[in-house]
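Asks: When you get a sec, could you give me coordinates for this:
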Amino acid sequence: MASGVVNIRRDVDDKFYRYRMPLLMTKIEGKGNGIKTVIPNMSDVARALSRPPTYPTKFFGSELGAQTSIDEKNDRFIVNGAHDAVRLRELLDAFIDKFVLCGACKNPETDLILTKNEMIVRDCKACGVRSNVDMRHKLTTYIVKNPPKKKGKRKKGEHAEAPSPAGLDGNGSGENGRGSPDDDDEGGGTDDELTRRLKAEAAELNPEATLEKEDWSADTSPEAVKARMGALQAGVAGLTLGNEDDSDEDADSPYSQLGRWVQENREASAVEVFKKVQELGLEKKHKAVQVLAQTLLTENALVEIPKYAPVFVKMISSEKHQKSLLGGIERLAGLTHPELIPAIPKILMAFYQVDVLDEEVVKQWGTHVSKKYVDKDTSKKVRKASEPFLKWLDEADDDDDDEDDD
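Replies: Have a look, this model is predicted:
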């Protein structure tokens, strides 16, 4: 049976659910008392769950009352006895529920943390909640003795490798990782190769763009379009506060053209947006990041950030770019969509998770009120709303320091 891909939460019947994993596969080997069930793709499944493959393997053994055999060097994960694939998938769902999903928001984007008093906590990167694991389960003893490998603290300029959505990776070669528009093409694809790939992916993404437009696009009635255009023009007029040069205030500047195009093409995919940025010659301009943050995103920002993340990943290559992104977020939530103020921590987390915001930059921004992008009161309001995320960053640092001391 060929391996497929399924939702991590298999109770979510949505083929566009962003959290996916390989379908757990099994292979029966041996006979009689030596019969055993091999899980050939356990490493791939565990990687999708951000857990060591030993954890679900030991979980299976605990639930089935069976011995397990683990050979990580040769990627062999075995549960003694003959076990049906369907049964192991059900147990995997139980493992995910107990040791992966956030106890609050049920998001699988969590890390396991072992506290000083040997309690296991699921640290959610989506909502910031830390929920305790049920320590009565037998697997917890194994986890305490074999804690997750500590993730190194990210410093400025360091980013975890992750697949770039829509293929907009930084080096133009389709590999994981983040590059910058200023990077040389050594070892990467040429501009022609990038263009060809973008065209191919744009064709593949068109059906999704249609679905997104149908489900949650902005109101396209004449009255709504007129109102948004008015707001856009007012916003673009103020885009140059402290940015680049004053000549860009012209309504025909590339920035104004980009803002108008985004407003008029709400159904555009990430690939199409980036191609427009390239067409206007703005792929290296930090102010273009600000324009996109305040015009590309709407009141549905938390849904739109994953969709357009590759554009920001491709364009943000310096601290100045990151500050422009934060300025765009200030204008988005502070002026255009004030209803997003309570969601500021989640918005920052979403960008932080795709490695376009560095910890030091966010902390500096969050503790220094500025009138560069919005008025002082609005600036204070946005930063006040960001406090839960800033607190989470500090606590994560404290945990790292404590573990270093231990």
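Asks: Every contact and neighbour count from this point should use C-alpha atoms.
Replies: OK.
Asks: Contacts only, for residue 328.
Replies: Residue 328 is in contact with 289, 290, 291, 292, 293, 294, 373, counting by C-alpha atoms under 8 Å, 6 or more residues apart in numbering.
Asks: actually residue 118, not the one I typed
Replies: Taking C-alpha under 8 Å, 6+ apart as the test, what residue 118 contacts is residue 144.
Asks: if I've got this straight, it is in a helix?
Replies: No: assigned with DSSP: H, G, I helix; E, B strand; the rest coil, residue 118 falls outside any helix and is coil.
Asks: Next one: it from residue 313, what distance?
Replies: 37 Å (C-alpha to C-alpha, to the nearest Å).
Asks: Before we compare anything, build this one as well:
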Amino acid sequence: MSINICRDNLDPFYRYKMPPILSKIEGRGNGIKTAIVNNADVAKALSRPPMYVTKFFGLELGAQTSVNESTDRYMVNGAHDAAKLQDLLDVFIQKFVLCKECKNPETDIVITRDQMLYRDCKACGKRSPIDIRHKLAGVILKNPPVTAGKKLTSSKKGSKKSKKDKDNNSNEEDDDAEQADDDNDELAKRIATEASQLPPSQQADDDDDDDDWAVDTSEEAVAARVKELEGQVGAFNIDGDDEAGSDNAYSQLGEWVLEQSSKPSNVEIFKKIKELGIENKHRTLQVLAQSLFDEKILTQIKDRAPLLKKLITSENHEKAFLGGTERFIGLEHPELIPAVPKILHQYYNHDLVSEEVVLKWGSRASKKYVDRDISKKVRKAAQPFLTWLEEAESEESDEDEE
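Replies: You can find the predicted model right below:
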């Protein structure tokens, strides 16, 4: 079982999860202590050293603590139930994890030269100050995280900030905003030529229109799509998950999505996936990439992102999602090949694929999902986006050397 890192957020598709605190009271009398059984797992979910969490509990409770990372033992003197520790963990998350600007937990702690602490957000690029008056701040300064003092990269190259250790003043923020605009403009220019080849009806539109979700629901059209998907899904047998065939869980999922008279909601799809018992399988993402979208994919990714982020939890999930997209475009909608850079850009902006995975995917053609010739066409179309990622990475490496 896992819970949202920000427990105030009740969204079932919230991407950032952590295990709930598990505690065990040991000893009795003056020697009674509380062991935080899964402290390392909780700290890992928060991207913080386990010692920080334990020390924070001790400081807030006025109790001594002991930390032994080699034996995975984290103790707080006294008897403290899990619910109380969970409430204190919420305070730790607010003060030392969540970005103050966007409330995203995807942050790293940065120590500046003048010994100030900041939460550096990889989502929005902002730096949130940490209250240096809190006693844990002294612990962090004496025991800096491994990323402290290093330039940290943003998860979005288009919104990255300079990671040099300098004051977080307004001039720096203005420079960062200008850099973000320049990067996005450069990417837009690179893919403009490719995207212009698409008919106007297939280009992304900021205004959602019910017509974008329209699909031919006639008996003949549904039967044709189901038959097509059966052949595609049945042809896959990734890592021996299941026997290939139209009667397996993956084909059932694909057929169910296509057979609905109207587009099923994210919650409905997730319930169906849970019912089939394939919510953790990377092959599920391959099927969704082929069945969730139609020729209006550029206007549909944003609405499906919460569901997809919930299901994409590893590199294998990302690879399968890209593989399904490759089949969807290469076999079903070759007219979308010029739009591949825009599609990948949206995937990237919505955290559906990481920089490392998409660059590796684009490095060479593969016949795992489609014929090699089709694979080459899709990857060739992706080059403007891949080049932009590589150049952004190269720029950051140059900044590191300086």
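Asks: Neighbour-wise, which one of the contacts of residue 328 of the first structure leads?
Replies: Using other C-alpha atoms under 10 Å as the neighbour criterion, residue 289 leads the contacts of residue 328 of the first structure with 29 neighbours.
Asks: any idea how far residue 208 of the first structure is from it?
Replies: According to C-alpha to C-alpha, residue 289 of the first structure and residue 208 of the first structure sit 24 Å apart.
Asks: for residue 393 of the first structure, same thing?
Replies: 34 Å.
Asks: who has more neighbours, the two?
Replies: Neighbours were counted for residue 393 of the first structure and for residue 208 using other C-alpha under 10 Å; residue 393 has more, 18 against 14.
Asks: That one touches residue 359, doesn't it?
Replies: Yes: Residue 393 of the first structure is within contact range of residue 359, at 7.2 Å (criterion: C-alpha atoms under 8 Å).
Asks: For the residue most central in space within the second structure, give me its contacts.
Replies: Closest residue to the average C-alpha location of the second structure: residue 351 at 4.2 Å, with C-alpha atoms, centre = their mean. The contact partners of residue 351 of the second structure, by C-alpha under 8 Å, 6+ apart, come to residue 309.
Asks: you'd agree it is in a strand?
Replies: No: assigned with three-state DSSP, residue 351 of the second structure falls outside any strand and is coil.
Asks: sec struct for residue 79 of the first structure, please.
Replies: Assignment for residue 79 of the first structure (three-state DSSP): strand.
Asks: In contact with it, which residues?
Replies: 36, 37, 38, 57, 60, 61, 66, 67, 68, 69.
Asks: What does the first one correspond to in the second structure?
Replies: With TM-score structural alignment as the matching criterion, the partner of residue 36 of the first structure in the second structure is residue 33.
Asks: how far away is its match from residue 90 of the second structure?
Replies: Taken as C-alpha to C-alpha, the span from residue 33 of the second structure to residue 90 of the second structure is 22 Å.
Asks: surely residue 195 of the second structure meets residue 343?
Replies: No: taking C-alpha under 8 Å as the definition, residue 195 of the second structure is not a contact partner of residue 343, at 10.2 Å.
Asks: okay, now the alignment partner in the second structure of residue 96 of the first structure: neighbour count?
Replies: Using TM-score structural alignment, the partner of residue 96 of the first structure in the second structure is residue 93. Neighbours of residue 93 of the second structure under the rule other C-alpha under 10 Å: 16.
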